[in-house]
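**Q** please work out how this folds:
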Amino acid sequence: MSKNIKLKSGKAVVCAGLDEISKIISVPPEVWDSTCHRQGSWYRKSEKNGQYLIISSFELEGYEGFKEAVITQSDVILPRPVTREEKETMVEDEQFKPLVPREWYVVSDLEKRIWTRWARKLGSEEDWDSLFLTHTANHANFIKPQFFIESNRQKIPYSIDRSANLCSCCLELFQVIGDTLSKKLVAPCAGAVIFSRLPKDRYLMVERP
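**A** From the prediction side, this is the model:
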C-alpha cells in the first residue's frame, strides 16, 4: 500500500467505504452493530462474523487471497419491478425462511418511520409493510434466485426493485448474502444512496475473483 494513502476506519455505517472520496477503509465488526444493527444480524449469523472488512479502490498487493469481491458500475436497467404476489411467494419459501435471522423481523416504530421517510425522499410512496416485504424478498433473490438475467449461459440475479424500496445492499455487496454466486447485480439501497452518495438505481456488478 502507498504510504501516502491513509487507511480510514469505518464508523456508523458499513457502506461508507463506497463513497468515491474513500480510497481505502477498514470496517470493524462493531460497525455492523451500529446504525444498521438489525440488518447486521445477517452478518452476525454468517461465517464472516467477527471479521474486518477492507474496502479498497485499488489492488492490495500481497492480499489477493483475501479478496471476496470486485465491484464495478453496470449499465444494466431493472427489467421490471417484481410484483407483490411474487415477493410474497419468495419470502414464504420453506428453504429461505430458516435462513433469516430472527432479529431481522424485530423492527422498532422509529426504524419504520426512518425507512419510510428515506423511501419518500427518493420518490417512493410505499408504506412500511410493502417496503419490508421488498427488503426481505430482495435478499431472498440472492439466496434462492428467482429473478436474474442470463449472460454467456450464466444466471446473474439482480436487486428486484429500485433504490427507494431497498434496504441493506451491503449484505450482497460485501458477500454476506449470495457469497457463492459468481456474479450478481446489486442496486444501492436507500441508505447507501443517502450515506454513501451512490447514484440511485445504478446497478453495481459484484464478481467473485
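
**Q** C-alpha from now on. contacts and neighbour counts both.
**A** Fine.

**Q** buried stuff in the longest helix along the chain?
**A** In the chain, taking DSSP state H as the definition, the longest helix is helix 128-143. Residues 128, 131-143 are the ones in helix 128-143 that count as buried (16 or more other C-alpha atoms under 10 Å).

**Q** for stretch 85-93, same thing?
**A** Under the neighbour-count criterion of 16+ other C-alpha under 10 Å, stretch 85-93 has 87, 90-91 buried.

**Q** now the residues you listed as a markdown table including secondary structure?
**A** A markdown table is the format used below for these (DSSP: H, G, I helix; E, B strand; the rest coil):
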| residue | secondary structure |
| --- | --- |
| Lys87 | helix |
| Met90 | helix |
| Val91 | helix |
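
**Q** could you also give me the structure for this second sequence? I'd like to compare it with the first:
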Amino acid sequence: MPEQQKIVRCHWCGTDPLYIKYHDEEWGKPVYDDKTLFEFLILEGAQAGLSWITILRRRAHYRKAFANFEVKKVACFGEEDVARLLQDEGIIRNRLKILGAINNAARFIEIQTAFGTFSKYIWGFLPDGKPVVNQIDGNNKVPATTPLSDAISKDMKKRGFKFFGSTICYAYMQATGMVNDHIEGCVAW
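**A** Okay, here's the model as predicted:
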C-alpha cells in the first residue's frame, strides 16, 4: 500500500474547515475585481483588533448587512442604516467600524472615479503590478507590516480612509493576493 503524502498548509489555518477552505481557495490568490476588493476592505476593517476567523465566520452576515458589498449602496447608508447595523448581532457592532465602512465606501468610489477602478489604484503600488512572492520557509516570520503596506496605508489615510493602518493594509494585501506569504510547499502556493 503506497504511503499517503502529508498535505502541507500554512500553520495559521489550523484544522477549522472554514479556515482551511479560505486558506486553500482565497488567501494569497490575486484579486482584481473591485467588488471583491471592496468586500475585503470592509472585512479587514471589521477585523481590526480581532481574529480573522471571527470575521470569517460572520462573512455571510456582513454580505447581507452591507448590501452584498455593493459599494454605491453602502456609500449611501445613513443614520437609519447605522442604527440597523448596531442592532445586527451577525456583525461586529462597533459604531466607529460601521461609520468607517460607510466612509470607506465613499472614498473607494472617489478612487474609482480618479483611477478608473480601485484595482488599478491598489495594484499600481506593486512593482509591475504583480504580486510580491515572499519566500516563507517556516523559519521566517511573516511580517505584520512592510514598507509597501506603510506606503499604501499612508496614501489611503491621506485620501480619508479609516481603519486601514499598515497592519490592516498588510493583511488586506495577503487576503487579496497582492502578496503571497504561503509557506514553501503549501498546498495553496
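
**Q** any idea what the TM-score is?
**A** Once superposed, chain against chain, the TM-score is 0.31 (TM-score structural alignment, normalised by the length of structure 2); 104 aligned residues with a C-alpha RMSD of 5.4 Å.

**Q** quick revisit: and the helix or strand that the longest helix of structure 1 is followed by, what does it pack against?
**A** Helices and strands here follow DSSP states H and E; after helix 128-143 of structure 1, the next one along the chain is strand 148-151. Here strand 148-151 of structure 1 touches strand 154-157, going by 3 or more C-alpha pairs under 8 Å, 6 or more residues apart in numbering; DSSP states H and E.

**Q** which parts of the strand it packs on are buried?
**A** 155-157.

**Q** which neighbouring elements make contact with it?
**A** Counting by 3+ C-alpha pairs under 8 Å, 6+ apart, strand 154-157 of structure 1 packs on strand 148-151, strand 183-186.

**Q** repeat that with 10 Å
**A** Applying 3 or more C-alpha pairs under 10 Å, 6 or more residues apart in numbering; DSSP states H and E, we find strand 154-157 of structure 1 packed against helix 128-143, strand 148-151, strand 183-186.

**Q** dump those into a markdown table; add distance to Ser41 of structure 1 as well.
**A** As requested, these are arranged in a markdown table below (distance: least, C-alpha to C-alpha, whole Å):
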| stretch | distance to Ser41 of structure 1 |
| --- | --- |
| helix 128-143 | 13 |
| strand 148-151 | 26 |
| strand 183-186 | 20 |
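
**Q** for Ser9 of structure 1, find the nearest of these.
**A** For these, proximity to Ser9 of structure 1 was assessed by C-alpha to C-alpha; strand 183-186 is nearest, at 24.1 Å.

**Q** beyond that closest one, next helix or strand please.
**A** With elements assigned by DSSP H and E, the helix or strand that comes after strand 183-186 of structure 1 is helix 190-196.

**Q** now that next one: buried residues?
**A** With the criterion 16+ other C-alpha under 10 Å, helix 190-196 of structure 1 contains buried residues 190-193, 195-196.

**Q** mind putting those into JSON lines with distance to Tyr43 of structure 1?
**A** As requested, those are exported to JSON lines (distance: C-alpha to C-alpha, whole Å):
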{"residue": "Ala190", "distance to Tyr43 of structure 1": "19"}
{"residue": "Gly191", "distance to Tyr43 of structure 1": "17"}
{"residue": "Ala192", "distance to Tyr43 of structure 1": "17"}
{"residue": "Val193", "distance to Tyr43 of structure 1": "21"}
{"residue": "Phe195", "distance to Tyr43 of structure 1": "19"}
{"residue": "Ser196", "distance to Tyr43 of structure 1": "20"}
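
**Q** of the residues you listed, closest to Lys184 of structure 1?
**A** Ala192 (17.3 Å).

**Q** tell me how far that closest one lies from Trp118 of structure 1.
**A** 11 Å (C-alpha to C-alpha, to the nearest Å).

**Q** where do the strands sit along structure 2?
**A** Ranges of strands within structure 2 are 132-133, 179-180, based on DSSP state E.

**Q** of these, flag the one that's most buried.
**A** The highest average neighbour count among these, using mean count of other C-alpha atoms under 10 Å, belongs to strand 179-180 at a mean of 22.

**Q** name the helices or strands packed onto it?
**A** Using 3+ C-alpha pairs under 10 Å, 6+ apart as the contact criterion, the elements in contact with strand 179-180 of structure 2 are strand 132-133, helix 166-175.

**Q** so for Val71 of structure 2, which of these sits nearest?
**A** Per C-alpha to C-alpha, nearest to Val71 of structure 2 of these: helix 166-175, 17.2 Å.

**Q** with adjacent residues omitted, what lies nearest to Ser55 of structure 2?
**A** Ser isn't right for residue 55 of structure 2; it's Ile. Once flanking residues are discounted, Ile55 of structure 2 sits nearest to Gln47: 6.1 Å by C-alpha to C-alpha, 6 or more residues apart in numbering.
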